[in-house]
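1. Take this sequence and fold it.
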Amino acid sequence: MATLTAWKFGTWDGANQAIGTLEALSKQGLIKLHDAASVSWQPETRRPRTRQLRNFTGVGALGGMFWGMLFGMIFLMPLAGAAIGAASGALAGSLADVGIDDDFIKAARDQITPGTSALFLMSSDAVRDKIKETFDATGLQKPQLIQSNLSTEQEEALREMFAG
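-> This is a model prediction of the structure:
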């Protein structure tokens, strides 16, 4: 079963600093990464910068379309207004169908603000305590975990939604 998680960092570049740590944890077998993206929000900017960390291949990868849609729901929809309300409602419904609910979206929106950053991970087999302990040891202001568990069926539906 895959898990969609977001690790929020207290500085705008904390997530980028943690990428090497995340890759080391993956090599140690403490997490299996399927796909990942980062969000960095400098204090004086209107919107965060987002990027897919690397191009994962194989059955687990979701790709840029998924991250773009998720980040759009989190960071752009509150700014877009009623003009695209119906489309955003349908989009939110699609995400909810695959296990990414309004609570996850709202938690990410509320916690990832100017001056902070986050790593969004689609992963499995994570040893969360060891990951948090390792992130904490890097001095990155004790990252906070935002999480959404996906069932096997929801994971498959998410991949089908973004196939091609």
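
2. okay, CA-based contacts and neighbour counts for the rest of this
-> OK.

3. Next one: the most centrally placed residue in the chain from Trp12, what distance?
-> Geometric centre of the chain, nearest residue: Phe120, 2.3 Å, by Cα atoms, centre = their mean. Distance, Phe120 to Trp12, using Cα to Cα, to the nearest Å: 14 Å.

4. Could you do Ala163 as well?
-> Applying Cα to Cα, the value for Ala163 to Trp12 is 32 Å.

5. Of these two, give the one with the bigger neighbour count.
-> Neighbour totals were compared for Ala163 and Trp12, and Trp12 leads with 23 against 13 (other Cα atoms under 10 Å).

6. Could you report the distance from the more buried one to Asp35?
-> 21 Å.

7. Give the buried residues for stretch 16-31.
-> Using 16 or more other Cα atoms under 10 Å as the test for burial, stretch 16-31 gives 16, 18-19, 21-22, 25-26, 30-31.

8. structure for this one too, so we can compare:
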Amino acid sequence: MSTLVAIGYPDETTATAASLEADRLSKDLIIQPDAIAVIIRDREGKFHVTTNHHAVAGGTTWGMFWGLLFGMLFFIPVLGMAIGAGLGALTGKLTKNAISKEFQDRIREELQPGTSALFLVVEAVTPDKAVEALSRYGGTVIKSSLSKEAEADLQEALHGGAQQ
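-> You can find the predicted model right below:
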């Protein structure tokens, strides 16, 4: 089982700084390197998303996951992805199985203009280690567990059911 962890920060810069620590944690195999994202909501209310210190782009499975998640949570366009049957299937998986309504509501409330959040997908055996290592940055932690079934559904939707 994996856990989706969001850590909200009261400014626009802390999530980026914390993502550098998360990147270090990925080298220690506590976090998958592609399963790290930062979203900044600037003072004008515009969203800026980065994953692994690169802008989100279509074509990569984690990029698709983050784009859909943030599109669903914040009603922002799904960044650079074509609309298709697979996209609809993944959106359905995110809304029905994987991400609880409570998690969605809490993160929407947390990410106000002038704030930022770090998002991580961590294995169930390590979320506490990840959160502990990131505790020096403060912030509000919001977690959502992904069941094995929800995880499998998401992976199938991300990969289109075909081997790559």
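
9. re the thing from before, the buried residues of stretch 16-31 of structure 1: which two are farthest apart?
-> Within these, Asn16 and Leu30 form the most distant pair, 19.3 Å apart (Cα to Cα).

10. Who are the contact partners of Arg51 of structure 1?
-> Contact analysis of Arg51 of structure 1 by Cα atoms under 8 Å, 6 or more residues apart in numbering lists 37-39.

11. cool, Thr3 of structure 2 as well?
-> 121-124, 127, 143-146.

12. which of these line up with contacts in structure 1?
-> Contacts conserved in structure 1 for these, counting by both residues aligned by TM-score structural alignment, their matches' Cα atoms under 8 Å: 121-123, 143-146.

13. Next, count neighbours for Leu4 of structure 1.
-> When neighbours are counted by other Cα under 10 Å, Leu4 of structure 1 registers 21.

14. Where does it sit: helix, strand or coil?
-> Following DSSP: H, G, I helix; E, B strand; the rest coil, the label given to Leu4 of structure 1 is strand.

15. equivalent range in structure 2 for stretch 146-155 of structure 1?
-> Counting by TM-score structural alignment, stretch 146-155 of structure 1 falls onto residues 142-151 of structure 2.

16. Inside helices: which ones of the contacts of Thr3 of structure 2?
-> Of the contacts of Thr3 of structure 2, the ones assigned to helices by DSSP state H are Pro127.

17. Closest one to Glu102 of structure 2 out of the contacts of Thr3 of structure 2, please.
-> Nearest to Glu102 of structure 2 out of those is Ser144 (Cα to Cα; 8.9 Å).

18. who's in contact with the closest residue to that closest one other than its chain neighbours?
-> Among residues not flanking Ser144 of structure 2 along the chain, Leu4 sits closest, at 5.1 Å (Cα to Cα, 6 or more residues apart in numbering). Shown in contact with Leu4 of structure 2 (Cα under 8 Å, 6+ apart): 119-122, 143-146.

19. Which members of the kept ones among the contacts of Thr3 of structure 2 occur in strands, if any?
-> Within those, residues falling in strands by DSSP state E are 121-123, 143-146.

20. In JSON lines: these, plus neighbour count and distance to Thr95 of structure 2.
-> Compiled in JSON lines, these are given as follows (neighbours: other Cα atoms under 10 Å; distance: Cα to Cα, whole Å):
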{"residue": "Val121", "neighbour count": "23", "distance to Thr95 of structure 2": "17"}
{"residue": "Val122", "neighbour count": "27", "distance to Thr95 of structure 2": "19"}
{"residue": "Glu123", "neighbour count": "19", "distance to Thr95 of structure 2": "21"}
{"residue": "Lys143", "neighbour count": "20", "distance to Thr95 of structure 2": "16"}
{"residue": "Ser144", "neighbour count": "18", "distance to Thr95 of structure 2": "13"}
{"residue": "Ser145", "neighbour count": "20", "distance to Thr95 of structure 2": "14"}
{"residue": "Leu146", "neighbour count": "22", "distance to Thr95 of structure 2": "12"}
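
21. for structure 2, what spans make up the strands?
-> Secondary structure of structure 2 (DSSP E): strands at 2-9, 31-41, 47-51, 54-55, 115-123, 140-146.

22. and the third one, which residues are buried?
-> Of the residues in strand 47-51 of structure 2, 47, 49-51 count as buried by neighbour count, 16+ other Cα under 10 Å.

23. ok, average deviation of that strand from structure 1?
-> Mean deviation of strand 47-51 of structure 2 relative to structure 1 after superposition (mean Cα distance after the TM-score superposition for structure 1): 1.3 Å.

24. No more questions from me, cheers.
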